[in-house]
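A.B. asks: sequence first, then the predicted structure, then my questions.
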Amino acid sequence: MSARLALALAFLLVAFIAEAGTVRLATWHLELDRDGPGLLLRDIRRGEDPRLDAIAGAIATVAPDVLVVQGVDYDHGLRALGALRDRIAEDGPYFPHLFALRPNTGRPTGLDMDGDGRRGGPRDAQGYGTFSGQGGMAILSRHPFDRDGARDFSAVPWRDLPGAVLPRWPDGRPFPSDAAQAVQRLSSVGHWAVPVRLPSGPLTLLTFHATTPVFDGAEDRNGRRNHDEIRFWQRYLDGAFGPAPARRFVLIGDANLDPGRGAGRRGAIRALLADPRLRDPLPGRNTVDWAQTGPLRVSYLLPSTDLRVTGAGVHWPPEDAPGRAAAVLAGPHRLVWVDLALD
């Protein structure tokens, strides 16, 4: 059987599954961000980056109905995201519906936010970034979004999270200053609740990309922020930020934290995984392999307990298997997916 015929049969199978009432969701930290605005769009249009071919091939293999991605630069009009969508469609599924909002990455504050005594650096933005929009997140979907029903929590002040563990100097003063904490947003990239209109009814995606818990000082600014970015979702489901869905929702994204290994305040992710409102279809499965840390689990797909999981996996072909070299080339993060039966 030719590769082209196999791909066509795979898409027919996916279409049959979708019609049968199953939806496949996936998330992947692509690490496609560039050092300046417009460079990602340029590189996609040039078609000379072999990583893009590897990424498109993996997405074609998994063939999700809805794909949440991180590490994609945001621009007005979503031109880079649209170009990425079109590149994916050359090998795999076409996603007619795109959703992305301006992230906190690179958004200037005018203040010293990291305590180094200087202003205007990438760590002085609301979220780390050399320009506004660097390394944002996005959703690509075969199904339309309920845009009027979408909620963006990215502007929520960190100090407004109930029980926030804000950083302090050794003498107890707010780190790096009270003025900085007054404007500091909780989200390093974003926190969104986005309903997707499926034939069986809406499914709400609760998506985010938390900061890394390292690359700071003794004040543990990043570790504390990562902890609270994760903990936000439990407070949201508790009703602390307005009405929250009671059913048919999926928490999906990059928490940048493993529940058992690596740096960080692991209590937050452990509490999230143990929350009785969520189910974990992939316990213990690694989703990234960094040279500095080895394999870790940092990306998550956690459906609400009313949803029935019919399949789940991490796209990582074994040694010497077809697609392994491409998966390695695509980057250290792995494509994570779950199938849900929506009766």
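C.D. replies: The structure has been received and is ready for your questions.
A.B. asks: CA only for contacts and neighbour counts going forward, please
C.D. replies: Noted.
A.B. asks: contacting residues for the nearest residue to Thr109 once chain neighbours are set aside?
C.D. replies: Spatial nearest neighbour of Thr109, excluding adjacent residues (C-alpha to C-alpha, 6 or more residues apart in numbering): Ala125 at 5.5 Å. Ala125 is in contact with 104-110, 113, counting by C-alpha atoms under 8 Å, 6 or more residues apart in numbering.
A.B. asks: can you list the residues you listed in JSON lines and add distance to Arg221 and neighbour count?
C.D. replies: Below are the contacts of Ala125 laid out as JSON lines (distance: C-alpha to C-alpha, whole Å; neighbours: other C-alpha atoms under 10 Å):
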{"residue": "Asn104", "distance to Arg221": "16", "neighbour count": "25"}
{"residue": "Thr105", "distance to Arg221": "16", "neighbour count": "26"}
{"residue": "Gly106", "distance to Arg221": "17", "neighbour count": "25"}
{"residue": "Arg107", "distance to Arg221": "18", "neighbour count": "22"}
{"residue": "Pro108", "distance to Arg221": "18", "neighbour count": "21"}
{"residue": "Thr109", "distance to Arg221": "17", "neighbour count": "16"}
{"residue": "Gly110", "distance to Arg221": "18", "neighbour count": "13"}
{"residue": "Met113", "distance to Arg221": "10", "neighbour count": "27"}
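A.B. asks: comparison target, given below:
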Amino acid sequence: MQNRIPSVKTGGNSKRFSFYLHTLNIQTALCSDNILKFVPSTMQQCRFNFYMNKIFFILSILSTGALFSQHDLQKNLELTFATYNVSMESENYFPRGTKGNSEQVLINELESGNNAQIRNIAQIIQTVRPDVILLNEFDYIKNPELGVKAFIKNYLKVGQGGATAIDYPYYYHSTVNTGQSSPYDLNNDGKSENFGSDAWGFGMYPGQYAMMILSKYPIDVKAVRTFQHFKWKDMPGALLTKKPDGSDWYSKEVWSQFPLSSKSHWDVPVQIGNKTVHILASHPTPASFDGAEDRNGKRNHDEIRFWKDYISDNSTSYIYDDKGVKGVLPSNSQFVLLGDQNASPVEGNAISEGIKSLLAHPKINSDLIPASKGGAEHSPQNPFGINHTAFWRMRADYVLPSKLGFKVINSGVFWPAKGEPMSELVEKRESSSDHRLVWVKVILE
């Protein structure tokens, strides 16, 4: 009787499998009844050897087949990357300007598990179910048990509004510049208040408007690069802010210490099988809340420009990280740039060249622009409304995968139109956030 062996994609191992198959066929022939009837004394040993070889052969197929199946699966793996400004900073839960606000307010809301606004945010995440997501404006809470883990445990791992619970075993969070006091009068109003507009990044307390990354895949924490303390002055051609009389807005002393990033810039490597995907995360300052000098607009532009320079091939780059290591992203890297950039190429008061040049970068796939029915409905007279990502009518939030290593298959903005399922989650500012979750689905190549 002929042994039927299931076909297996063996790639470079075909010779080894041919040898196994040839050996098994020989053993089968030697142990056939036609041979054994003439040499019955060898029957027991022969059959033992035959079955051992067969077991070894099958195990080899299973193990190698599993490896190849995993490889084939990884090559066609669908992944969803998302960014979401959740507006989960403490002032969101009290009237703005309330004294004494700090991250403790958010700690209390996370512990309760009952905040309606946060539950709606969790339901939105559970509905879209991204594999990796950046959350902007989630206050920095040093103890993860009180912060990120409490959010996962008490909200994401609890089904909300009929959605299925979701877990993120891996996360990354770190310090930011918002609310970090400076000893200077940075807004030149004649007062040095240490916080607010006189902090290195606007904030009423350290860690306000921070950010975090949640991932279903392992994060290589030791390889993370942060650029929180990169000095603005060290960017060649930085946009300098001037007073009406032409003098420098910032003194030499201030300029020598001023960080470029209003929060931080992160390069966070995520391991997906044998691939490394770099998550480039940031949240540039809004290009507003200033004056004719446009100091925030210029900072916004240069914060966005930082990423354009970081993904460009330049061995003599000016960029250094918080450990003092110089250099840009290796040229053959797969990456996804995430975040609320507070800039649009066609609307708003940002210096549009910053975001335009990033979207036009030859390494970035920006062809498929996320859209929603809700955005179009919210601004029916605006041709760009379909691509808006914020309640205040602008495309501000971006998910930008590299052309290398990804095939983009779909994208969207979670913004249901009125009357559609879950439209109540975005009905008003207080329902969830003033921003919308933006996602892009890709195939890992």
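C.D. replies: Cool, the structure landed. For clarity, every value in this text was computed on a predicted model and none was experimentally measured.
A.B. asks: re the thing from before, counterpart of the residue nearest to Thr109 of structure 1 in structure 2?
C.D. replies: Alignment note: Ala125 of structure 1 maps to Ala199 in structure 2; criterion TM-score structural alignment.
A.B. asks: have a look at how far, on average, the helix or strand hosting Val270 of structure 2 is from structure 1.
C.D. replies: Val270 of structure 2 belongs to strand 266-272 when assigned by DSSP states H and E. In the superposition against structure 1, strand 266-272 of structure 2 averages 0.5 Å from its aligned positions (mean C-alpha distance after the TM-score superposition for structure 1).
A.B. asks: where in structure 1 does that strand fall?
C.D. replies: Counting by TM-score structural alignment, strand 266-272 of structure 2 falls onto residues 192-198 of structure 1.
A.B. asks: next: stretch 227-236 of structure 2.
C.D. replies: So stretch 227-236 of structure 2 sits over residues 153-162 in structure 1, by TM-score structural alignment.
A.B. asks: what lies in contact with that stretch?
C.D. replies: Outside stretch 153-162 of structure 1, the residues that touch it by C-alpha under 8 Å, 6+ apart are 103-104, 164, 166, 181-187, 189-192, 228, 232, 235.
A.B. asks: residues contacting the counterpart of Asn222 of structure 1 in structure 2?
C.D. replies: In structure 2, the residue paired with Asn222 of structure 1 according to TM-score structural alignment is Asn296. Residues in contact with Asn296 of structure 2 (C-alpha under 8 Å, 6+ apart) are 285-290.
A.B. asks: repeat that for Leu30 of structure 1.
C.D. replies: Applying C-alpha under 8 Å, 6+ apart, one finds that Leu30 of structure 1 lies in contact with 55, 69-72, 330-331, 333.
A.B. asks: quick one: which of those has the most company?
C.D. replies: The residue in those with the most neighbours, by other C-alpha atoms under 10 Å, is Val69 (26 neighbours).
A.B. asks: helix, strand or coil: sort out the residue nearest to it when sequence neighbours are not counted for me.
C.D. replies: The shortest distance from Val69 of structure 1 to any non-neighbouring residue, by C-alpha to C-alpha, 6+ apart, is to Trp28 (5.0 Å). Of the three states, Trp28 of structure 1 takes strand under DSSP: H, G, I helix; E, B strand; the rest coil.
A.B. asks: identify the residue of structure 2 aligned to Trp28 of structure 1.
C.D. replies: By TM-score structural alignment, Trp28 of structure 1 lines up with Tyr84.
A.B. asks: and Glu445 of structure 2, how close does it get to Lys275 of structure 2?
C.D. replies: Using C-alpha to C-alpha, to the nearest Å, we find Glu445 of structure 2 at a distance of 10 Å from Lys275 of structure 2.
A.B. asks: same question, Ile107 of structure 2
C.D. replies: The gap separating Ile107 of structure 2 from Lys275 of structure 2 is 35 Å, by C-alpha to C-alpha.
A.B. asks: the more surrounded of those two?
C.D. replies: Taking neighbours as other C-alpha under 10 Å, Ile107 of structure 2 and Lys275 compare with Ile107 leading, 20 against 16.
A.B. asks: and the more buried one, what pairs with it in structure 1?
C.D. replies: In structure 1, Ile107 of structure 2 lands on Leu41 (TM-score structural alignment).
A.B. asks: what's the neighbour count on the closest residue to that match other than its chain neighbours?
C.D. replies: Nearest residue to Leu41 of structure 1, sequence neighbours excluded (C-alpha to C-alpha, 6+ apart): Ala80, at 4.5 Å. Residues near Ala80 of structure 1, counting by other C-alpha under 10 Å, number 22.
A.B. asks: I'd guessed the residue nearest to Val69 of structure 1 sits against Pro64; true?
C.D. replies: No. Judged on C-alpha atoms under 8 Å, Trp28 of structure 1 makes no contact with Pro64 at a distance of 11.3 Å.
A.B. asks: how near is the counterpart of Arg308 of structure 1 in structure 2 to Lys75 of structure 2?
C.D. replies: With TM-score structural alignment defining the correspondence, Arg308 of structure 1 maps onto Lys407 in structure 2. Going from Lys407 of structure 2 to Lys75 of structure 2 by C-alpha to C-alpha gives 11 Å.
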